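> Sequence and predicted structure, then a few things I'm wondering about:
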Amino acid sequence: MTRIIESLDQVAADYDVLFCDLWGCVHNGQRFYPAATDALVRYRQGGGRVALMTNAPRPAALVQAQIDRMGVPRAAWDVIVTSGDAAQDAMLSGRIGQDVWHLGPDKDTGFFTETADPRATAIRRVDLERAQGIVATGPFDEMVDVPEDYRARLEAALARGLPMLCANPDLVVDLGETRIYCAGAIAQLYAEMGGEVLYFGKPHAPIYDLARRRLDSHAARELAIGDGIGTDIAGAVAQGIDSLFVTGGLAADHLGGDVERPDPARLADWTRAQGIVPTLAIGRLR
């Protein structure tokens, strides 16, 4: 049975480390939520440590620059860990070959360029026809495109047996009031077609391992916070750690009219239908 709480303070003393999602919990892609950052600051002042853990397909330095521009206080977090970090290491290790086709917007080119790793010089971005593998960071035009727009190109990739490295397992996010597709939705379509997809963000283990290394927190009591039932919460379940489901994010329409206070009966029914039951729930992180 999921326990609904009103504030992170109610459970803060029970955990040493938070793995906190960014988009939908700390910001909406355009502005940050002061109540959420205040809660994280208080948690750290009490001795806890915070890893901002995001499925953004960009290295942590670029995500930090983004949240700095939004005004997210540095006192709210200790480290940033991204799906892009974990996926970039896999690409540099040669998991999908050296000649790769980038399926994603221009803003994600930092995935290839933001690294001091000497292995990066061996990676070449090429057209699909010459590629050994695919790096998917999102639609080319995330405000317009849907996964089906890519079916013909995915069929061509499938015919050649190209593996896809998905740098962002999220299916959708809300950019302000607009819901947009992510790389995970394109990767899901490719997998359904029979393609090989490699994932490194939530809910998969590599991003959690990377966060623990950066925090040096392998024996800590951990709590994962997020609004993605199939990423943030499923990842926590797979890791065997507690979870705090932010119901006022992606699932808000399913859980009652007040995003700040989820309806307990709807929450129980909806999570049961998903087959994933969070430890805790809160309307908005605060």
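Perfect, thanks for sending it. It should be emphasised that the depicted structure is a prediction, and the values quoted were computed from it without experimental measurement.

> Please count neighbours and contacts with C-alpha atoms only from this point.
Noted.

> Which stretches in the stretch 51-200 of the chain count as helices?
Secondary structure of the stretch 51-200 of the chain (DSSP state H, counting those that start in this stretch): helices at 60-70, 83-92, 110-113, 151-159, 183-192.

> which one of the ones you listed is the most hemmed in?
Greatest average neighbour count among the helices of the stretch 51-200 of the chain goes to helix 83-92 (a mean of 24), per mean count of other C-alpha atoms under 10 Å.

> tell me what that helix is packed against?
Helices and strands touching helix 83-92, by 3 or more C-alpha pairs under 8 Å, 6 or more residues apart in numbering; DSSP states H and E, are helix 110-113, strand 164-166, helix 205-215.

> and it, how far from the chain's centre?
A distance of 13 Å separates the centroid of the chain from that of helix 83-92, by C-alpha atoms, centre = their mean, to the nearest Å.

> what's the closest of the helices of the stretch 51-200 of the chain to residue 200?
Comparing the helices of the stretch 51-200 of the chain against residue 200 with C-alpha to C-alpha, the closest turns out to be helix 83-92 (5.4 Å).

> Run through who's touching that closest one.
Outside helix 83-92, the residues that touch it by C-alpha atoms under 8 Å, 6 or more residues apart in numbering are 54-60, 97, 111-112, 119-120, 123, 165-168, 199-202, 206-207, 210.

> Second structure for comparison follows:
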Amino acid sequence: MNTFIGYDVTNLEMIADHYEAYIIDLWGVIYNGHQVYDSAKDVLRNLVSRGKTIHLITNNPRTSRENARILSGLGLTPDYYSDIISAGQKTLDLLRSGILMPERQRPLSTYLIDDIGLCDWIDDANLKIVPDVHTAEMILSIHMDETLYTPTPFIPLFESAIQLGIPHICCNPDKYVMKNNVKMARVGVLADLYRALGGTVFEIGKPHPVMFEDIMNLHKQESILLIGDSLVTDITAAHYIGVDSLLVTSGYHQEEFRSASRLNSQRLFKNYGVCPTYVCEYLSW
């Protein structure tokens, strides 16, 4: 992989036969949270017809089954992909198996940050939600007010929790996502704040390799292409697990790429410290 190059491709068909397995980010590549992109759906259709394995991956805190249900409602049924790996499902699996917080007895007293009720797997994870952080054994962050561009209102809560030695589990390392061309906050900013204040944080999701363990056990590294719209989570993840990557520039980094010349694009990659193998504006066939 050439450092800070990122070869331009106009469509995936140009390189499709170089790979047997695809790890494809959902938000910003396949859909925008409300509708599936027609061009991306066409890509999935063509990959399936060529016998490729497609792993959809997302930092969404819902379970894989719930993500599949939502996608089916948008017209993307399971015949378009092999499986879905979500941050929510991975967090549930790690809690349920005892790999996460193994020293604590269940049910775990949990202070939940989830302003819109996305977390539907509390009972499955054997958690007991408590209203006061002083009685909690951990903080679990799922979703926050999207319009809150500074997490400072959480400082008093977090300082109290840190004094008690309470760890913070962040079930979505994303800091922001693009929603209707507007940046919306995600709980990754809370994880950063908690860490900056001196607290212990466990982040479950991209770019952390734990999200890819099952996939990497199925395929050779050189047979995999990871497709995403974020240098921070997707392309960094590809670097961590040693696979080629394709950056879709119309998603998370759209503002940065909109005015960027080719030279400035290379500077952008250098600033982030990672570079994709390939670059395209939209995922299309």
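Yes, it's here. Bear in mind the structure is a predicted one, so any value in this text is a computation, not a measurement.

> Can I get the helices of the stretch 51-200 of the first structure in TSV including distance to residue 25 of the first structure?
Formatted as TSV, these follow (distance: least, C-alpha to C-alpha, whole Å):
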stretch	distance to residue 25 of the first structure
helix 60-70	13
helix 83-92	17
helix 110-113	23
helix 151-159	32
helix 183-192	19
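
> Compare those and give me the one nearest residue 243 of the first structure.
Distance to residue 243 of the first structure, taken as C-alpha to C-alpha, is lowest for helix 83-92 among these, at 19.0 Å.

> Of the helices and strands packed on helix 83-92 of the first structure, flag the one that's most buried.
Highest mean neighbour count among these (mean count of other C-alpha under 10 Å): strand 164-166, with a mean of 28.

> By how much does it deviate from the second structure on average?
Mean deviation of strand 164-166 of the first structure from its aligned counterpart in the second structure after superposition (mean C-alpha distance after the TM-score superposition for the first structure): 0.9 Å.

> what span of the second structure lines up against stretch 149-159 of the first structure?
Counting by TM-score structural alignment, stretch 149-159 of the first structure lines up with residues 153-163 of the second structure.

> same check, this time on stretch 202-210 of the first structure
By TM-score structural alignment, stretch 202-210 of the first structure lines up with residues 206-214 in the second structure.

> again, but for stretch 29-48 of the first structure
By TM-score structural alignment, stretch 29-48 of the first structure lines up with residues 33-52 in the second structure.

> ends of the matching stretch, how far apart?
End-to-end distance of stretch 33-52 of the second structure (C-alpha to C-alpha, to the nearest Å): 25 Å.

> now do stretch 155-170 of the second structure
By C-alpha to C-alpha, the extent of stretch 155-170 of the second structure from end to end equals 16 Å.

> Stretch 167-185 of the first structure too?
Stretch 167-185 of the first structure has an end-to-end distance of 12 Å (criterion: C-alpha to C-alpha).

> do the same with stretch 218-231 of the first structure
End-to-end distance for stretch 218-231 of the first structure, by C-alpha to C-alpha: 21 Å.

> From residue 61 of the second structure, how far off is residue 131 of the second structure?
21 Å.

> ok, residue 106 of the first structure - how many residues close by?
11 (other C-alpha atoms under 10 Å).

> hang on, I meant residue 237 of the second structure
Neighbours around residue 237 of the second structure, by other C-alpha under 10 Å: 24.

> OK, contacts around it?
Per C-alpha under 8 Å, 6+ apart, neighbours of residue 237 of the second structure: 206, 207, 208, 209.
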